[in-house]
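> Give me coordinates for this.
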Amino acid sequence: PTEWICILFLVLFAATTTIHLIQAGIYKKWFFIPTMVTGGLGELAGWSGRLWSSRNPNSFKAFILQITTTIFSPSFMTAANFIILGQTIQYANAQKYSRLSPRQFTWIFVTFDVTCLFIQSAGGGIASTTNVSQAKAGSDIALAGIALQTVAITLYSLITIEFLWRLNRDKPIPGRENLSANIQLVFIGLAISTLFLLIRAIYRLAEFANGWDGKIQSTETYFNVLDGGCIIVSMFAINIFHPGRLLKPTAETEGV
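Next up is the predicted model:
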């Protein structure tokens, strides 16, 4: 890894993670702490490992740190997005346009995401061994976890698109009001964040399928742009279009 690039990403991840922590406190959106903030801390650990590797390329501990944390940390961001969508649908009082209820969105997709997290963590841990056969097995396990996460993000995206389409077409309820500008901004933030999480997942899927000695794994630029860069954009998108700022509590939505 290139030293200055690692430092740049450490600064960016520190900034967005700190902002998420502050926003969680200001807007009392505490679920951001075990999701976005935890994921950001994981990315900080991963890029610290990459900085360590840039200065000590032969350090196996640095390799373990970066490979494990950069694999599973984005799972925390996807969990946040799943929760935000459910809460936004509830805030908009548009549950009848959605195939899933806000509670179902949270429980189904967060459970899906936690499963992916455990699989990726186990795979990353096994893959970091010096034993070649075990490393291959770990890589395959991590690949399965990332594939499952890609499926989850894709399904989530399709259900969200269907929800917005039904809302726009005024089905199944005629006479509904248009979404407020602030709710639309939250959906824009979610769209940007989810898109870049999906791009990152597809990249890691291709990376692990290509193998440890493949071109994708050995090309630093791919990782910097398609992993680190995508996660940074995803996190800052939610900072900018934060639901706590845009969705002010009302009598009907107090506690959402």
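> When you work out contacts or count neighbours from here on, use the C-alpha atoms and nothing else.
OK.
> Could you name the specific helix or strand carrying residue 85?
Assigned by DSSP states H and E, residue 85 falls within helix 74-91.
> what do you get for residue 182?
Following DSSP H and E, one finds residue 182 within helix 181-210.
> Flag every buried residue along that helix.
182-183, 185-187, 189-209 (16 or more other Cα atoms under 10 Å).
> on that earlier part again, tell me which other helices or strands the helix holding residue 85 touches.
On a contact count with 3 or more Cα pairs under 8 Å, 6 or more residues apart in numbering; DSSP states H and E, helix 74-91 meets helix 38-55, helix 102-127, helix 132-168, helix 181-210.
> Can I get those in JSON lines including distance to residue 238?
What follows is the helices and strands packed on helix 74-91, written out as JSON lines (distance: least, Cα to Cα, whole Å):
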{"stretch": "helix 38-55", "distance to residue 238": "13"}
{"stretch": "helix 102-127", "distance to residue 238": "17"}
{"stretch": "helix 132-168", "distance to residue 238": "16"}
{"stretch": "helix 181-210", "distance to residue 238": "6"}
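> Give me whichever of these is most buried.
Comparing the helices and strands packed on helix 74-91 by mean neighbour count (mean count of other Cα atoms under 10 Å), helix 38-55 ranks first with a mean of 23.
> Here is a second sequence; please produce its structure as well for comparison:
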Amino acid sequence: MIVTKILLVGCGKMGSAMLAGWLERGIRAADVVVIDPHAQGLPDGVTVLGDVDLLSKTFIPDITILAVKPQVMAEVLPAYARLAGQTVFLSIAAGKPVEFFRRHLGEAAAVIRAMPNTPAAVQRGITVCFAGPGVAQEPRALAQSLLEAVGEVAWIDDESQMDAVTAVSGSGPAYVFLLAEVMAAAGVAAGLPADLADRLARATVSGGGELLRQSLDSSAQLRINVTSPGGTTAAALAVLMDEAKGMAPLMTDAVAAATKRGKELAG
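Model prediction:
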């Protein structure tokens, strides 16, 4: 892990997950300052401030992580404009493009836009990043190092792809949780006790995900591997893969809706 000074603005679920990953990888607690009036129970040694005005003028962060909700970002940013040109800003706010941050922080601001997802809480996340104008290789490497503490990292060169990234991976864990939820409900409808149905759904979804992670086969091939011709799985897949009302058209519509909403949040 690159030794660095970090300013973390907002320490909710994602901010806390990243902070835990950094400390586990060797970042010193003394090198992290958190700005969050509601932060509680943070690790010993981490400086926690309720307002950026309380930040020491001698603390110049190498990177400033913007981890507040996109709905309040516009009112939060102006207080950090004084750091433009001295730090790189890394935003994890959905829907907010690089130009939005440069508008509020000044054209001198070096901004990296990132979209992580909630499996970061167990260091199994994936984050996609886009580097705005003026972001050099060193701060890119720093951002990658910090984000790798909670999972995989990928980069894109076309920022317009970020809304689709958000729709697939940022929102995606909710789709997986919904799958487990409806599988359990279907099990109950088929006659299983609720606790057993929930246990079966959880173990099957999480185990299937781990098999997918470790396997060299494609997801399509893994599906084929578990499907015997004329068997029970084939009967279920005939419903789930219906071209008109199966999972594929539903997921396409869902991702399109999430992508559209991401564009609406860009203001």
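> TM-score for the pair, please.
After superposition, the two chains reach a TM-score (TM-score structural alignment, normalised by the length of the first structure) of 0.31; 126 aligned residues with a Cα RMSD of 5.8 Å.
> tell me what the helix holding residue 182 of the first structure is packed against?
helix 74-91, helix 132-168, helix 215-218, helix 230-240, helix 243-246.
> do you know which of the helices and strands packed on helix 74-91 of the first structure lies nearest residue 245 of the first structure?
In terms of Cα to Cα, the element of these nearest to residue 245 of the first structure is helix 181-210, at 9.0 Å.
> separation between residue 146 of the first structure and residue 102 of the first structure?
Separation of residue 146 of the first structure from residue 102 of the first structure (Cα to Cα, to the nearest Å) stands at 25 Å.
> quick one on the thing from earlier: can you give me the angle the helix holding residue 182 of the first structure makes with helix 74-91?
On the basis of axes from the mean of the first three to the mean of the last three Cα atoms, to 10 degrees, helix 181-210 of the first structure is oriented at 150 degrees to helix 74-91.
> about what we covered before: now tabulate the helices and strands packed on helix 181-210 of the first structure in TSV and tack on distance to residue 119 of the first structure.
Putting these into TSV (distance: least, Cα to Cα, whole Å) gives the following:
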stretch	distance to residue 119 of the first structure
helix 74-91	11
helix 132-168	5
helix 215-218	20
helix 230-240	20
helix 243-246	30
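> Next, the contact list for the residue lying closest to residue 115 of the first structure once chain neighbours are set aside, please.
With sequence-adjacent residues excluded and distances taken as Cα to Cα, 6 or more residues apart in numbering, residue 115 of the first structure is closest to residue 145, at 8.0 Å. Counting by Cα atoms under 8 Å, 6 or more residues apart in numbering, residue 145 of the first structure touches 115, 116, 117, 118, 119, 120, 123.
> if you set the cut-off to 6 Å instead, what comes out?
The neighbours of residue 145 of the first structure, taking Cα atoms under 6 Å, 6 or more residues apart in numbering as the test, are 116, 119, 120.
> swap in residue 99 of the second structure?
Residue 99 of the second structure sits next to no residue when contact means Cα under 6 Å, 6+ apart.
> Please report the distance of it from residue 234 of the second structure.
Counting by Cα to Cα, the gap from residue 99 of the second structure to residue 234 of the second structure is 49 Å.
> for residue 185 of the second structure, same thing?
Going from residue 185 of the second structure to residue 234 of the second structure by Cα to Cα gives 20 Å.
> and if you look at residue 264 of the second structure?
Taking Cα to Cα as the measure, residue 264 of the second structure falls 40 Å from residue 234 of the second structure.
> More neighbours: which of these two?
residue 234 (16 against 12; other Cα atoms under 10 Å).
> What helix or strand is the more buried one located in?
According to DSSP H and E, residue 234 of the second structure maps onto helix 232-240.
> What's the first helix or strand after that helix?
Following helix 232-240 of the second structure in sequence, per DSSP H and E, is helix 247-264.
> quick check: angle from that next one to helix 232-240?
For helix 247-264 of the second structure against helix 232-240, the angle by the same axes, to 10 degrees is 50 degrees.
> Tell me the buried residues in helix 247-264 of the second structure?
Neighbour-count burial for helix 247-264 of the second structure flags 255, 256, 258, 259, 261, 262, 263 (criterion: 16+ other Cα under 10 Å).
> name the helices or strands packed onto it?
helix 162-165 (3 or more Cα pairs under 6 Å, 6 or more residues apart in numbering; DSSP states H and E).
> Can you name the next helix or strand after the helix it packs on?
For helix 162-165 of the second structure, the following helix or strand on the C-terminal side (DSSP H and E) is helix 172-189.
> now what about that following helix, what contacts it?
Contacts to helix 172-189 of the second structure, defined as Cα under 6 Å, 6+ apart, come from residues 194, 197, 198, 201, 202.
> Please name the residues that touch the first one.
Spelled out, that is residue 194 of the second structure. Shown in contact with residue 194 of the second structure (Cα under 6 Å, 6+ apart): residue 188.
> Try it again at 10 Å.
Residue 194 of the second structure makes contact with 184, 185, 186, 187, 188, 200, according to Cα atoms under 10 Å, 6 or more residues apart in numbering.
> how long is stretch 44-64 of the first structure from one end to the other?
Start-to-end span of stretch 44-64 of the first structure (Cα to Cα) is 14 Å.
> distance between that stretch and the chain's centre?
Centroid displacement of stretch 44-64 of the first structure relative to its chain, using Cα atoms, centre = their mean, to the nearest Å, is 22 Å.
> repeat for stretch 75-89 of the first structure
Relative to the chain's own centre, stretch 75-89 of the first structure is displaced by 9 Å; criterion: Cα atoms, centre = their mean.
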